[in-house]
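this is a predicted model, with the sequence first.
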Amino acid sequence: MEKNCRVCNGNLIQFISFGKMPVANAYVSKKNLNDNNFKEYFYDMEVGFCENCKMVQLINLVPYDKYIVPDETGKTHYAFFSSTSSVMENHFKEIANEIEQRFLNNNSRILEIGCNDGIFLQNFKNNKVLGIEPSYNVAEIAGSKGISVVTEFFSEELARKISEKMGKFKAIFSANVALNIIEIHELVEGIKYLLEDNGVFITEDPYLVDILEKNSYDQIYDEHIWYFSLVSLSNLFSMHNMEIFDAERTDVHSGSMKVYVCKKGAYEKTERLRKYIEEEKQKKIDSLKPYLEFANRVENNKKQLQELIKKIKSEGKRIVGYAAASKGTIIQNYCGLTNNIIEYISDSTPFKQGLLTPGKHIPIVSPNYFHNDNSDYAFIFAWNHAKEIMKKETEFLKKGGKFILHLPEPSIIGIEENKTDTHIDTKDSNLIEGMETKKLKIFANDQGYLFETLRNDDEFYGKEFGQILVSEIYPGVIKGFHLHEKHDEYTICVKGNIKYIAVKEYPNGTRKINTFIIGERNPMLIKVPRGVWHGYRPLENKSAMLVYMMSRPYNQKDPDTQEKDVFAFGDLWSVKHG
């Protein structure tokens, strides 16, 4: 059955299906389970790509009344309170400061769509602010901070009413809101109507490129209807005579894009926006290929996680959960993590405590219960806050507990891994994702010797050629850590021997480190992919000569090189004696 895009009515191609899925935040009470008339709602969670406007979107929508349910008084409630995270509090403070300094004066008015508990608007002391928040429980907290809040869903009609009472706004902000709005054209029109002629709309949402690169499939659920790239957003705003003039990639929620939008021609487009759009083109975000590859990786991740869980349970160990996040609903139901596998989930939100998770009905308890328990493993479902959680729960680690993370690949973190980096030997099965090695065979006779390096039929060769460089490094020199976002690098050491170190940093705060000794004594080719820190130093107090190929030619105007201090990850360079 052919589906049409909700943005442009173009052809929508399904590239992944998660099967039957419950509503992510539709927590179940024990009373519900005892009610014979209770029927939990499930839907087919499928995602599609529009060939025309390039928008990625849910194919089947869940009606609003399935996840925004009024109480007996008619008031709606939301399960997430933004201020429970100190990381998010600091993040929104930084955004507020930037907007104030870059765009506002003392007479400027600011509007936030989806203001939650006021975590963003509370930072503006010199400006008139207005929040729009349909969920009464969080809106009441925002109101207690002195913030004016309209408890309605945003619409073009509401925008006109607000404009009649307050006039236009210099800045409109939203965070993790635009991706939830079914009537996306009405959202854009309402924003356009409320903006001053030189006003700005700033929106921050999970970035599609990060979802693909980090395999963060649990960002996909019923409330998240749209998955934005700059290409698809540009197409959307152009339909309303608006345009993106700036963008900034952020680490929040393990990969978001902050997008700056204005009425057409109001602001000059920035260079960093041009670079981001060029990167999307290089990654073929406007084609189906990366989405099909993503679907394959997601399926493999599921199988790896199931194998890890099976192994832990076969050892008679207990597993509990940490954070009853929306992401957790997706992981539990897609990967089959039942309440026989996860005994309970600890969550600090009082609203959730005493309820059961959607679909798999895992009990949700207070952190006190978790702290008094002696579980063996805790599965972190809010993996984007893993670093913050592990820092907070050091006592659990000290007692011998271990955390389970499923992204970017299933892993276990105990006190040693949390305290230091995870060093991995160089067997192929333990390589950083995307890294490859090739043992070079030497052919020698009485005339000399030769060895092949890289062939165009090598499986790991990406078929992109930029240039070949030769570099000699003198004794005692450490070629410090550097990283490339746009090209891969293939390296061999043809004279002398080197210690080659690669480091991959993950969103959860952990690292994987690969160390290689290569050169005359161990001829080997190393492929280091984009996004991996790497460096090397000569051994034996001798110089070393390297030949390396880049998949993209060097461009002085866009060098594509980030650098870190040689000891940014500790002393990895010293030779260990003994």
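Structure's in. What do you need?

please make it C-alpha for all contacts and neighbour counts, starting now.
Noted.

quick one: contacts for Ile330?
Remark: with contacts taken as Cα atoms under 8 Å, 6 or more residues apart in numbering, Ile330 is in contact with Met21, Ala24, Asp218, Ile220, Tyr221.

name the SS class of it, please.
Following DSSP: H, G, I helix; E, B strand; the rest coil, Ile330 is assigned to helix.

for it, give its distance to Lys284.
Ile330 is 27 Å from Lys284, where distance means Cα to Cα, to the nearest Å.

one more: Ser163?
For Ser163 relative to Lys284 (Cα to Cα), the value is 41 Å.

cool, and Asn339?
The value you get for Asn339 to Lys284, if Cα to Cα is used, is 40 Å.

just to revisit the earlier point, taking the contacts of Ile330 one by one, which sit in strands?
Using DSSP state E, the subset of these located in strands is Met21.

what's the farthest-apart pair in the contacts of Ile330?
Met21 and Asp218 (11.9 Å; Cα to Cα).

put this next to the previous one:
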Amino acid sequence: MQCRLCDSGQLTSVLDLGATPACESFLDSERLESPEMTYPLHLRLCEQCLLLQIPALITPEDTFTEYAYFSSFSDSWVSHAEDFVDTAVRRLGLGAESFVVEVASNDGYLLRHAVARGIPCLGIEPSVNVGAAARAVGVPTETTFLHEDSAARVRAEHGAADLVVANNVYAHIPDLRGFTRALRTLLSDDGWLSIEVHHALNLVRHGQFDTIYHEHFQYYTLHSAQRALAVGGLTVVDVELLDTHGGSLRLWARPDAVAEPGPRVVEVLDLEREAGLHTPAGYLDLAPRAEAVRQELLRFLLDCRAQGKRVVGYGAPGKGNTLLNYCGIRPDLLEYTVDRNPYKHGRYTPGTRIPIHPPERIDADRPDVVLVLPWNLETEISAQLRHVGEWGGELVYPLPVLHRGELETKVNR
């Protein structure tokens, strides 16, 4: 394996999660008696450029031609996107004469807010089913993968973008250098690029191993993201630390000719350096932290089973499938899970084959424990499920440490 950013062959093992199926390869009932393909899930660090990465064993075409994830099913994520559009309008002076492009625009969760403000925009979304959902709500969307050729065609047909948004996609691209050059092609010479990506500082510091799955080919610090964007002639001029996805970076980058890094770039680089992430040694604590999470969660579930408690899940996200497979959790410990996305109803989680039902199943069954797999949405999900306490149920989050959510009870109603 060679580093996909700098071609170095000096890669150090950081965390080996074994072999798992693709995290969004949900099974229907007809496939339950068939074998599943599994792929090694082994995180390594390039000692030269410090890019965290896994081998590209599954292509984006395998994953994203038809996709199970629809962003709009998370209320908090839609609200986050609307706040971003408001911020970008104020910061960049966007209006009816501007042009905004979002790469991996999903179901229009973000650009619909640009449409509502009368800002010309275009989504680039490779998944046929998800792109159709975006067009159905009035968001102009092209069904294509972004690469250097498609970027040149989009620019020729629509003009250069004043703002290119690439939220939670920069980790999903095995051709990192070509994709970065494609982002620059979309952008005007005085334009802005905004990228949101999970911060590897939180991955390492808090043992967030479930963010590692085959769709995510690389994992960024600001330090490694700077090096990656430089391939396309882009400079990070500002950075924000966000709470989303367990802790993310929002990178603001511009073409080199107009770019000058601001003070927050220096501050975050110093934060990473103090955490030891500008040297390989700083990454070696991730494996023991992941093992500690696994052991604590399994002890809890085994205790629940010994006590005769009924345990079900909430959510069927990609990160949840990494957690379930790494921990070896199957229907004997987690009877079923539920999800707001109808696409997943009646299907089964990959590898662990846990059935997925609509959320109403929880209210009908009144289980003793609800294990929340998308733990990064704790505020939103705790509000949705506060009533679980009415029948004496518990809401449990597995990360960053195993803990219980606040619930209503009959006494305080």
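That came through, no problem. The shown structure was predicted, so the numbers you read here are calculated from the model rather than taken from an experiment.

mind telling me what Leu51 of structure 2 corresponds to in structure 1?
For Leu51 of structure 2, the aligned position in structure 1 is Met55, judged by TM-score structural alignment.

what of Arg264 of structure 2?
Looks like Arg264 of structure 2 aligns to Arg272 there (TM-score structural alignment).

I figured that match hits Phe245, correct?
No. Using Cα atoms under 8 Å, Arg272 of structure 1 is not in contact with Phe245, being 9.7 Å away.

among these two, which residue is more densely surrounded?
For the pair Arg272 of structure 1 and Phe245, the greater number of neighbours falls to Phe245 (23 against 14), based on other Cα atoms under 10 Å.

pull the contacting residues for that one.
Neighbouring residues of Phe245 of structure 1 by Cα under 8 Å, 6+ apart: Tyr260, Val261, Cys262, Tyr267, Glu268, Lys269, Thr270, Leu273.

what sits against the fifth one?
Shown here is Glu268 of structure 1, whose contacts under the criterion Cα under 8 Å, 6+ apart are Phe245.

where in structure 2 does stretch 368-387 of structure 1 fall?
Against structure 2, stretch 368-387 of structure 1 falls on residues 360-379 (TM-score structural alignment).

now do that stretch: distance from first to last residue.
20 Å.

what residues does that stretch touch?
Against stretch 360-379 of structure 2 from outside (Cα under 8 Å, 6+ apart): 76, 244-246, 309-317, 319-320, 338, 388, 391-399, 405.

the residue lying closest to Met55 of structure 1 once chain neighbours are set aside: neighbour count?
Of all residues not flanking Met55 of structure 1 in the chain, Ser232 sits nearest, at 5.0 Å (Cα to Cα, 6 or more residues apart in numbering). Counted with other Cα under 10 Å, the neighbours of Ser232 of structure 1 add up to 21.

for the alignment partner in structure 1 of Gly232 of structure 2, the count of nearby residues, please.
In structure 1, the residue matched to Gly232 of structure 2 (TM-score structural alignment) is His240. For His240 of structure 1, the neighbour count with other Cα under 10 Å is 14.

the more surrounded of Asn339 and Lys284 of structure 1?
Higher neighbour count among Asn339 of structure 1 and Lys284: Asn339, with 17 against 13, using other Cα under 10 Å.

go ahead and confirm the more buried one touches Gly359.
No. Between Asn339 of structure 1 and Gly359 there is no contact under Cα under 8 Å: 10.0 Å.

select the longest strand from structure 2.
Structure 2, longest strand under DSSP E: strand 187-198.

still on that earlier bit, can you confirm the residue nearest to Met55 of structure 1 is in a helix?
Yes. According to three-state DSSP, Ser232 of structure 1 belongs to a helix.

just the buried ones among the contacts of stretch 360-379 of structure 2, please.
76, 244-246, 309-317, 319-320, 338, 388, 393-399, 405 (16 or more other Cα atoms under 10 Å).

among those residues, which are located in helices?
Using DSSP state H, Ser76, Lys319, Gly320 are the members of these that sit in helices.

can you tell me which of those residues is closest to Pro40 of structure 2?
Distances from Pro40 of structure 2 to those, taken as Cα to Cα, are shortest for Lys319 (15.7 Å).

Arg90 of structure 2 -> structure 1?
Using TM-score structural alignment, Arg90 of structure 2 lines up with Gln101 in structure 1.

the helix or strand encompassing that match vs strand 195-206, what angle?
Here Gln101 of structure 1 sits within helix 86-103, counting by DSSP states H and E. Here the directions of helix 86-103 of structure 1 and strand 195-206 differ by 150 degrees (axes from the mean of the first three to the mean of the last three Cα atoms, to 10 degrees).

which other residues reach helix 86-103 of structure 1?
Ser82, Ser83, Ile119, Phe120, Leu121, Asn123, Phe124, Lys170, Ala171, Val252, Glu388.
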